[in-house]
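# model the structure of this input:
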Amino acid sequence: MTSRHANGHHDPERRGRLAARAAALLGATALLAAGAVPAPAAPVAPAAADPVLVNPSFEEPVADGVVPGWQLVGPARLDTSYAVTDAAAHDGAHSLSITDDSGVYGVAIESDPFDVEVRRSYTAAAMTRVDRDQLAVYLRFYDADGNRLTNVATPQGETGGAWTTTSITATAPEGAVTGTVLLYSATSPRGAGYFDTVTVKAGAVEPPRLTDPTPADVIAQNPRISHLGTPVTSKITTNAVLGEEDGTAVTYGVYRGHPDTEHPATFVVANADTGEVIRALPAAGAEGTFETRVSTDGTVYFATTPDFHLWSYSPVTRELRDLGPLNPQSPKDGHAFTMTAGPDGTMYVGTYPKGYLYRYDPADDSITNLGAVDPTQAYIKGLAYDFERETLYVGTGGTRAQIFKVAPDGTTTELLSDEATPGAMDESFVSTFTFVDDRLFARVANQLLVIRADDTVEYWKGQGNEAHGYHVTARPDAPGKYVFTFGTSFWEYDSATATTRNLGIATNGYLNDSRWVQLDDPEWPGYSLLAATQDGSVLTNPATGRSEPRTVDFANPVTIQKLFAGPGSMYASGYMVGLAPFDSVTGEAGPTLQSGQYESSAVRGDTMLLGSYGNGRVSEYDPAADAAPRLLFDLKAEKQDRPFGMDYDEQNDRLFVGTVAYYGSNQGALTQYDFATKTKTVYTTEVVTDQSVISVLYHDGLVYAGTTVDGSLGAPPSGQTDGHFVVFDPDTGQKVHDFVPVAGDEGVTGLTVGPDGLIWGVSEDTVFKYDPATEQIVYSEKLLRNRYGTSTVWAYAYLHTGADGNVYGTNRFSVFKIDPATMEYTLLVNGVGNYANVDADGDLLFSYGVDVYKYDVPDAPRCDQEITGAHTGPVAVTDGTLCVTGATVSGPITATGAGSVTITGSTITGPIHVTGTTGTLTLTGNRITGPVSLTGNTTETPPTVGGNTITGPLACSGNDPEPASGGDANTVTGPRSGQCAGL
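Alright, predicted model coming up:
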């Protein structure tokens, strides 16, 4: 749609008007759909003729047991049968009967093949009457050699003696030449019932499927799409190290980027004294790293994701070298988390998900998999080498933290125990090792641990956070004292007293590496510490308390984690850090806030409520205050980690947050936070058992939650098989309803209030709608093209209502539109699409990788003549747009040559005649007493005639395209003729 706010600061009154309009539509005005107002339309392939099936209603005579146009798949089986019968029929005199008494073998009857066009969607439908268990309608596609390419189905349960439409929509894949319809009883159920009136409809040709596209590729999918740029730029370095080149101290850091773009992970060499970037070397195909370390010969090593490669940098040649995957046979088993230098220039690497330990030897350029030190744990997150004793310290974890001391002969000693380190093994991880002065320093969930070389524990409290960072350094001027970081300060550990103290010296990030220097400067007496940090470097002096940070001025665009609507602007969050405002009109982005991996957001007045990964943190952020987000609460004590779902109750000033559990657990939570009392209430099994709460919606006093069977990383199988849609009453703390929208689907996401006032959601590839008035799921259809697969899936689908009243969404693999009147699905972008949201103008925003895109949603149609409430007398229009919404009309309605006509949710006493309409034509949900005729309309989309009760004849002729019911049958007392005979 044409933008009205050139500066991008959206008018809050405009946002209010948009919301009010969407609410008032209640599925009525929204039914006008895109195209009622002139707008650039995407080029589409010419409409294809519908495939013609032979004998679709089984009326042709059966000869020698052969049903014309159909054949049995496989041999006839005992206790299974099929036949053309006159015992039941939807139309004509016959139908196909299928009876499966076997419970082992199914009955499959397949149509003759019909020609198909690659990337065109097809909908196979049959009238079904299921008397026992279930039957199914399949749509199959074959290549030129008769090889089956795809096989998709919709099952149909018992119909209580009634006929119902069972349909399945699929797109002909690359290589497809023909398609068939299969009528099936399946194998396990003992299905029995009837099929009749089988049809196949040809839909639109979908855009080509994208794989790792450039912005130009995405834009080419639809002329309404524009590229808004890469708004989030972050300085994400997990840790940086120090080195020296040409007599100058330098920092080496790997800055996170996006693989397979011009901004991959980048190895940056910077002057440690000034922060000036000396050189930046891209690591093609890499996104980032969890560890950077220097070997004994001065070579710098780092291991990257998602390619799982090991890299080296030579300070001598100044070249970056890709050493290849750690595990060529199974690259994902080489996901590195930690490294440490070994003897003779070697480098040890600890990995996930099988806890393998690797060693790189530069002597022969070899990578050796040394196996798992603890096969029961998935991670190695800590490594250190004692050169004097030639022993390696290995920190394993996932579900149970442990430190193994590996002797030169390979024997291992476990250093953590309930007696020596009570509570340490109850934590998931032990990490970030430094071995110095015969002591191993480690962090156990940010708790400091010190173990001597003789395996005795020198320091362990286990009483809460007290250490951050990746490195500990010994003070040369104070033997037995060691410097580390905690929070924003340098701290000191005194081995003589086994105590820690805050030095009160500020740092610009966690301590990653260090060296002690003596400067010829009276303002820096004695020893000063030059430290590498996340932000660059810092020079500090323990004697004076002086601290001077140096920032490395380098940032890369990073992967978009989510898209948020904030006060006055749209925002994008980054993975693993970053939050940036951006103008959804011009694409201009503001400065990136270098904090948080923000997963969810809601607006509270002029502030944003932000949910961030790591202990389920929830903060409040005022963009106008120029201050960091303020923590409201976290869910560490409740063992929650990732806050994916969030919504705000403005009337009662309370927030609702849905979370994934902390590592190794399945039990998610729904948390309610009351701003007036500053208290939180956490519901776990009251909502769902052993599942995550992913999608959260507050509406009219109730909370709607979508769950997924996938728990946290490292969690054992929960045994759960179905994602749930839960209706929860926050005032009573009780579950009102618990639905499984689709049995076997693993997750429910995308909850939103649709333009029809119903609660919409997504269960994998199924869109469903819940009616709060009847407290039932009233619609469920497989509209989307993708399911979850075998990997962990949390955030998935996002749905929002656009300016034109249609519902837009993403589901990782696509960007799509759904017409709420007809539930027609339109694929806008094929293959990519994440985190759909709408801006204040009702335009759709989505992301892929580091890039944000906008789909320019057409303006809502204008009603030149609008009738609501009671009207007595004739209604006649000859141009413009007619909208009859929720009205009671006593008199005829005649539209001749109108631009668009919408009659919905109304009671009409009198005839309806519509001819010559050129825009859109919608006739849905009405009670009409009188004849209805639609003739000679040449509309942009098929006229929709569905869900009406008509007392009188229904006649349609000469319409192009032909009218459709949108899946909602009409009840007609009188003859149906012409193009409306099947409606």
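
# from here on, contacts and neighbour counts on C-alpha atoms
Noted.

# is the spatially most central residue of the chain in a helix, a strand, or coil?
With distances taken as C-alpha atoms, centre = their mean, residue 796 lies nearest the centre of the chain, 3.1 Å away. The three-state label given to residue 796 by DSSP: H, G, I helix; E, B strand; the rest coil is coil.

# can you tell me the closest non-neighbouring residue to it?
residue 811 (5.3 Å; C-alpha to C-alpha, 6 or more residues apart in numbering).

# distance of the one you found relative to residue 749?
9 Å (C-alpha to C-alpha, to the nearest Å).

# now the common contact residues for these two.
796-798 (C-alpha atoms under 8 Å, 6 or more residues apart in numbering).

# so what's the residue nearest to the centre of the chain up against?
Taking C-alpha under 8 Å, 6+ apart as the test, what residue 796 contacts is 749-750, 810-812, 834.

# what about 10 Å?
694-695, 747-750, 762-764, 788, 810-813, 834-835 (C-alpha atoms under 10 Å, 6 or more residues apart in numbering).

# what do you get for residue 560?
Residue 560 neighbours (C-alpha under 10 Å, 6+ apart): 230-233, 258, 572-579, 834-835, 846-852.

# which of these fall in strands?
Using DSSP state E, 233, 572-574, 579, 834-835, 846-848, 851-852 are the members of the contacts of residue 560 that sit in strands.

# show me where the stretch 451-600 of the chain has its helices.
Here the stretch 451-600 of the chain has no helices by DSSP state H, counting those that start in this stretch.

# here is a second sequence; please produce its structure as well for comparison:
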Amino acid sequence: MPLQQRRRLASVAVLATLVATAAVPGAPAVAAAPTETLVGVPHHNLAIYGATFGSTPAGDYAYAVARGTTGVLNVIDTRTATVLRALPLPGAGGSWGGTVTPDGTAYIGADSKLFRYRPGADHVEDLGSPAPGETTTWRLANDGERVFVGTFPTGKVYSFHHRTGAVRDYGQIWPGEQYVRSIGVANGKVYAGLGTVARLVEVDIESGERREIPLPEQYRAEQFVYDLDVHQHTLFVRLANSNRVLVHDLKAGRWIAELGTAAGLNFSPPDAKKNVYFGSSAGRLMAYNLDAGTLTPTDFTGFGTARGFGWAHLADAEWPGRTLVTISLSGNLSYYNPQTGAKKVVSAGVKGLPAQLQTIEAGPDGRIFSSAYPSGGITSYDPVTGAFSENPGALGQAEGLLSYRGRIYAGVYPGANLFELDPARPVVRGSNPRQFGSLGADHQDRPFAVTGVGDRVAFGTIPEYGQLGGALALVDPATGAKEVYRDVVPEQSVTALTTVGSLVLGGTGIWGGLGVAPTRTEAKLFLWDPATRTKVWEGAAIPGAKAITRLIVAPDGRIWGSTVGTLFEFDPVSRTVVDTVEVEPFDWNVSHVWRSDHLAVAPDGAVCGNFRTTVACVDPDTLSVQKLATGTSDVWTMDAAGVMYYARGGELYRLTR
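Purely as a prediction, here's the structure:
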């Protein structure tokens, strides 16, 4: 039956599972409606990216946000290492930090929002998004009266008055800097750590005047002042990408120490002897004395990342006075007593949550493979048994997946690391999937586009933060030998790839890594000859389109591509776009687009995919559109039988036509 005659669905809030055949004898059968089924949640994850600590007369507490499709604030009694309350954060998935005011009130920044938890409450107050247009809240600090928040993508600081709720927007802290990645408050000043060019700026709280505190010359090429804490008149920063820890004396106005490398994220409040603690990259808890300026390693080894530090009173002979406590990414509480040297690591009992799907791919054995954001992992779903096999630590955040010659290939963020998975063998962390390459040294970060080219795999990438110029990389998985070509289209990223005969067809996007404005205005198509290592053609795709997000070759040889919500056909002979159809409209006035649509050809020849948030199929001859599902994420694949799989947040759905 021609595609345009099939029943169309405007929404899939509810999908009918079956359309009955005609009741009149001899009448033709009515086609079955598409059937959508919720398959389940492929990825569960326990990840705490941000936490803060505080005390009240009633006890000592950690406030730790577990990331999920809806984040959860865990209120933890650090004296007993027990979760007292687990409270959802509506409209937010995760947090990078919070702060506790002197009366014990906790403020949490999560995505664009600010939340408040008052001690003993049974709910979290949603304070909304005090800085409209900012999508990400990073770290928080307070001066007892006001809470200060750093943001992305405008690189702002705003304050929220603890008593009155008044908001003050300090605006972009430094021209061109999109990230206020870390923040501290002391002596009437706010200290903002910026990126993607690492920069430290002091802001006067009352006047709003600002001045840069220049980093030492040898560190001015760093990307971020990633962590920042101020204790008395001493300021600590951790730089990224080097992870170097620097110490600045605010009274003297000079940098006074370099403490090696740290794992992040925080530097503790001082103990009674003026020691500030942090975790080294080698996994040891270190103590820096504010008065003497000396660095001393403790006996606490195997120490991980610190998602905030606090002090607890354990009321035990082995744990006299105040005990240092922190929480790790995996939800473990680490304790260290400065008086006795006692140390322990205890699970707080924080529960994992469904994780947002980042990529899915139909594998060569009929299973569906997926990776999650930002926790990564690799999960397979078997449609025959209905079983999921989760492997949360086996892979990082896969930006692109490709099934090719019986293997699954993954491009993983950060550092554009490249992996091969053999689906016929058990998943074993460190060996299957195995890493066969990396593009990090080539200043690439996110490999979204992947295609097979003979014995090699080609990856198209987004560069590092603050850079323009993605790359086309051809890598041999057997040997790791690679050819990397940056700026195939100058100052654009490579966001789509497919193989056309002996050539590679690529599509670009004008955006580079976060933190840098594009210099070009329109996406391009290009043809690359691997044999001669040359670009043999470059041309425009759709006027005004700023990113090409998918390219495929149909079994009949026709080439299809998409931007964001728009399907087009490309003729490789005339090297022109011959047809377009808009499935879902899109406004290009956005901060960036790295990926969107995914495409495949169904067994009946229809070109199907997710077009932004709409799952649809398009008749290749008439360009009529059959909309099948709406409200979906930009995650989609199709198996060999034409069954579609896609996501809404952390949930995997299946649809048959």
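
# superposing both, give me the TM-score.
Overlay of the two chains. TM-score (TM-score structural alignment, normalised by the length of the second structure): 0.84; 630 aligned residues with a C-alpha RMSD of 3.7 Å.

# my read is residue 86 of the second structure is in a strand, agree?
Yes: applying three-state DSSP, one finds residue 86 of the second structure inside a strand.

# counterpart of it in the first structure?
Aligning on TM-score structural alignment places residue 86 of the second structure opposite residue 280 in the first structure.

# distance of residue 610 of the first structure from residue 570 of the first structure?
From residue 610 of the first structure to residue 570 of the first structure the distance is 14 Å (C-alpha to C-alpha).

# do the same with residue 954 of the first structure
48 Å.

# going along the chain, name the helices of the stretch 151-300 of the first structure.
Counting by DSSP H, counting those that start in this stretch, the helices of the stretch 151-300 of the first structure are 215-219.

# my guess is residue 496 of the first structure meets residue 478, correct?
No: Residue 496 of the first structure is not in contact with residue 478 according to C-alpha atoms under 10 Å; the separation is 11.2 Å.

# residue 382 of the second structure: how many residues sit nearby?
14 (other C-alpha atoms under 10 Å).

# what does residue 113 of the second structure give?
Neighbours of residue 113 of the second structure using other C-alpha under 10 Å come to 23.

# state the distance from the equivalent of it over in the first structure to residue 354 of the first structure.
Using TM-score structural alignment, the partner of residue 113 of the second structure in the first structure is residue 309. Counting by C-alpha to C-alpha, the gap from residue 309 of the first structure to residue 354 of the first structure is 16 Å.

# same question, residue 315 of the first structure
33 Å.

# which one's more surrounded, those two?
The neighbour count for residue 315 of the first structure versus residue 354, taken as other C-alpha under 10 Å, is higher for residue 354 (21 against 16).

# ignoring the adjacent residues along the chain, who's closest to the aligned residue in the second structure for the more buried one?
Here residue 354 of the first structure is matched to residue 154 in the second structure, going by TM-score structural alignment. What sits nearest to residue 154 of the second structure in space, not counting adjacent residues and going by C-alpha to C-alpha, 6+ apart, is residue 178, at 4.6 Å.

# now do the same for the one you found: its match in the first structure.
By TM-score structural alignment, residue 178 of the second structure lines up with residue 378.

# which residues touch the counterpart of residue 397 of the first structure in the second structure?
In the second structure, residue 397 of the first structure lines up with residue 195, judged by TM-score structural alignment. Going by C-alpha under 10 Å, 6+ apart, residue 195 of the second structure touches 155, 174, 176-182, 222-226, 239-240, 465-466, 514-515.

# could you verify my assumption that residue 633 of the second structure touches residue 646?
Yes: Residue 633 of the second structure lies in contact with residue 646 (C-alpha under 10 Å); the separation is 7.3 Å.

# give me the common contacts of those two.
In contact with both residue 633 of the second structure and residue 646: 357, 610, 615, using C-alpha under 10 Å, 6+ apart.

# do I have it right that the last one meets residue 627?
Meaning residue 615 of the second structure. Yes: applying C-alpha under 10 Å, one finds residue 615 of the second structure in contact with residue 627, separated by 6.2 Å.

# which one of the two is surrounded by more residues?
residue 615 (28 against 23).
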